[in-house]
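Sequence first, then the predicted structure, then my questions.
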Amino acid sequence: MATNIKHRKGTKAMDPEGNMTLSGHLKELRNRVVICAVIYIVAAVGFLTISDQLINFLTAMADGVYNFISIDPQEKLIQYFRVALIAALVVTIPFIAYHVYAFARPGLKKSESFFFGLVLVMGLGLFVVGVMFAYFISLPFMLNFMGTLEGADYIVQTTSIASYVSFCITIFLIFGAVFEMPLVVIILSRMGIVSPEFMRKARGVMIVLIFFVAAVITPPDIVSQTMVALPMCLLYGISTVLCKIFYKKPLAADDEEEEADQDDED
């Protein structure tokens, strides 16, 4: 009896050809979403217990430069919850990426499955590298520069903890996005939109653009701008190499070549 019930439950999720039905896909998606939600909730509760240490981790970059204050009665408590929820999201993202990959893998070809997995892993890895670069190199220089500006002696360098946390999160997101440049180039080259030749020809223009972007997102001193621009130039060089590896001609061009070959044979 139990065996028959199991068999019936399994057949409801499969069609006569052995493929999963829409209800089966929705059930699988629901289960994966529930798993990710549970992981996020558990991580959030765990990080709430050490939220003060997370705040200390962020403020360590500006130690001795700024005096932190809490303007509103609830501001300090809100920032504790804020950093805990963001930290929980960071921990949960790899699990979300895995479940996205596992859910999409059955419908992909072997080459597509490999490329999709590579994109997810590279995306996470590059974002982490960008955030680490911002935390250990860029942010300390920015904060020290802005905090040690010459001015009136009666101006005390203080900032609210909410403003400081927002500033740090913004910089982390900017640098995490900037370090995704190789991944973006890989995807565009795989689609045939960007070619190695284009990357070589645009090198001079891109270097100028990179230094302009670095000047916009950093304080107006040459040291900070250079420390941001040089890694971006290095990433552009890495992107050019990756473009050569992953470049794929547009389908239209491939079809024209096949038709030309057939005409030659005729």
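Good, I have the coordinates.

CA only for contacts and neighbour counts going forward, please
OK.

gap between the residue nearest to L85 when sequence neighbours are not counted and I86?
The spatially closest residue to L85, leaving aside those adjacent along the chain, is A44, at 5.4 Å (Cα to Cα, 6 or more residues apart in numbering). Computed as Cα to Cα, to the nearest Å, the A44 to I86 distance reads 8 Å.

now swap in M199 and tell me
For M199, the distance to I86 (Cα to Cα) stands at 36 Å.

take a look at this one as well, against the first:
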Amino acid sequence: MDGSVSIILNSKIQVALDQYREEEEEEEGGMSFLDHLEQLRWHLLRSVAAVLVFTVAAFLAKSIVFGKVILGPSRVDFVTYQTLCKVSNWLNVPALCIDVLPFTIQSRQMTGQFSMHLTSSMVVGLVVAFPYLFWEIWRFISPGLHLQEKNAARGAVFFVSLLFFAGASFGYFILAPLSINFLSNYQLDPSILNEFDIGSYVTTLIMLVLASAIMFQLPVVIYFLSMSGLVSAAMLRSYRRHAIVVILIIAAVITPPDIISQVLIAMPILVLYEVGITIAKRLEKKRAKKEAAENRDN
């Protein structure tokens, strides 16, 4: 009799546990691998659609996007050059004023202008749609995070987008104009004229802008690495010298071969690295306070 009672109780407990697991899976979504793929497909489709919409808008606004934005740093009336000339007059340092860009842009291929029109439109569409792209990615990833991780990553879309546009603006208004000025004035011999192909100019501009935008994500990367416990503030401080060397190497790779451009891209990245150390230190303090509170409760 006792054995039958225990069997009945065990069966009821097992049924209750199975029901609890089913309810928990339903609350978490209970999606299969194919369901996740379907969800990912829709996120990607919406992201591609957003990029296409902005790409078409940029393609139609050729006179603004290409005439003023893309070709802006190639003209002396660009806002960066005008600002440098004003600073030059204020400081009485004529060397700072950039009033001549001794180069011309040519298209040496039959499809050169059309292909660069398409390329520049797609890049503009990608840059403008970036916050929505990251938001779609975050919507796909966030359901798989724990509540604590979601709270810790609150505002990720805003800060990632902010750093992306800050980096792109730095690359477009600071790094690109000074690099173009250096390359246009660099001559092996006065008899050699600088006549740049449109493809080379657009590729260089895009590389500088996007590289800066990506490099400015360093604090976000450090934040998530610190959250996962892979890095610490002490570790980042101990490897500061190594980080400086790596940053200088990366700056040398993504910028033209002049020391000014390399220093310009390296300086803000070094500042962001120090910001990352501060972020990691604050996370460690919060983690220590939480563990101390839990120990007191126990």
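Nice, I can see it. The model shown is predicted, which means the values in this text are computed figures rather than measured ones.

Would you give the TM-score for this superposition?
The TM-score (TM-score structural alignment, normalised by the length of the first structure) is 0.76; 240 aligned residues with a Cα RMSD of 3.1 Å.

just to revisit the earlier point, which strand or helix spans the residue nearest to L85 of the first structure?
Secondary structure assignment for A44 of the first structure, by DSSP states H and E: helix 22-48.

Check which residues of that helix are buried.
Neighbour-count burial for helix 22-48 of the first structure, with 16 or more other Cα atoms under 10 Å as criterion, is recorded at 24, 32, 36, 39-40, 43-44, 47-48.

Find the nearest non-adjacent residue to the residue nearest to the spatial centre of the first structure, please.
Centroid-nearest residue in the first structure, with Cα atoms, centre = their mean: F127, separated by 4.2 Å. Of all residues not flanking F127 of the first structure in the chain, G176 sits nearest, at 4.3 Å (Cα to Cα, 6+ apart).

That neighbour: what's it in contact with?
126-131 (Cα atoms under 8 Å, 6 or more residues apart in numbering).

and if we set it to 6 Å?
Listed by Cα atoms under 6 Å, 6 or more residues apart in numbering, the contact set of G176 of the first structure reads 127, 130-131.

from those residues, which is closest to L77 of the first structure?
Distances from L77 of the first structure to these, taken as Cα to Cα, are shortest for V131 (24.7 Å).

counterpart of the closest one in the second structure?
Matched by TM-score structural alignment, V131 of the first structure corresponds to A168 in the second structure.

residue boundaries of the helices in the second structure?
Here the second structure has its helices, by DSSP state H, at 2-27, 33-60, 62-64, 79-91, 112-128, 130-141, 147-152, 156-170, 176-185, 198-215, 218-227, 233-238, 240-254, 259-297.

any chance of those helices in CSV, with distance to L101 of the second structure too?
Output for these, formatted as CSV (distance: least, Cα to Cα, whole Å):
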stretch, distance to L101 of the second structure
helix 2-27, 63
helix 33-60, 27
helix 62-64, 21
helix 79-91, 10
helix 112-128, 21
helix 130-141, 32
helix 147-152, 48
helix 156-170, 20
helix 176-185, 6
helix 198-215, 13
helix 218-227, 33
helix 233-238, 42
helix 240-254, 22
helix 259-297, 17
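
L71 of the second structure is nearest to which of the ones you listed?
Proximity to L71 of the second structure (Cα to Cα) singles out helix 198-215 among the helices of the second structure, at 8.5 Å.

Tell me the residues of the first structure aligned with the closest one.
Against the first structure, helix 198-215 of the second structure falls on residues 161-178 (TM-score structural alignment).

Quick check: that stretch compared with the second structure, mean distance?
Averaged over the aligned pairs, stretch 161-178 of the first structure sits 1.6 Å from the second structure after superposition, using mean Cα distance after the TM-score superposition for the first structure.
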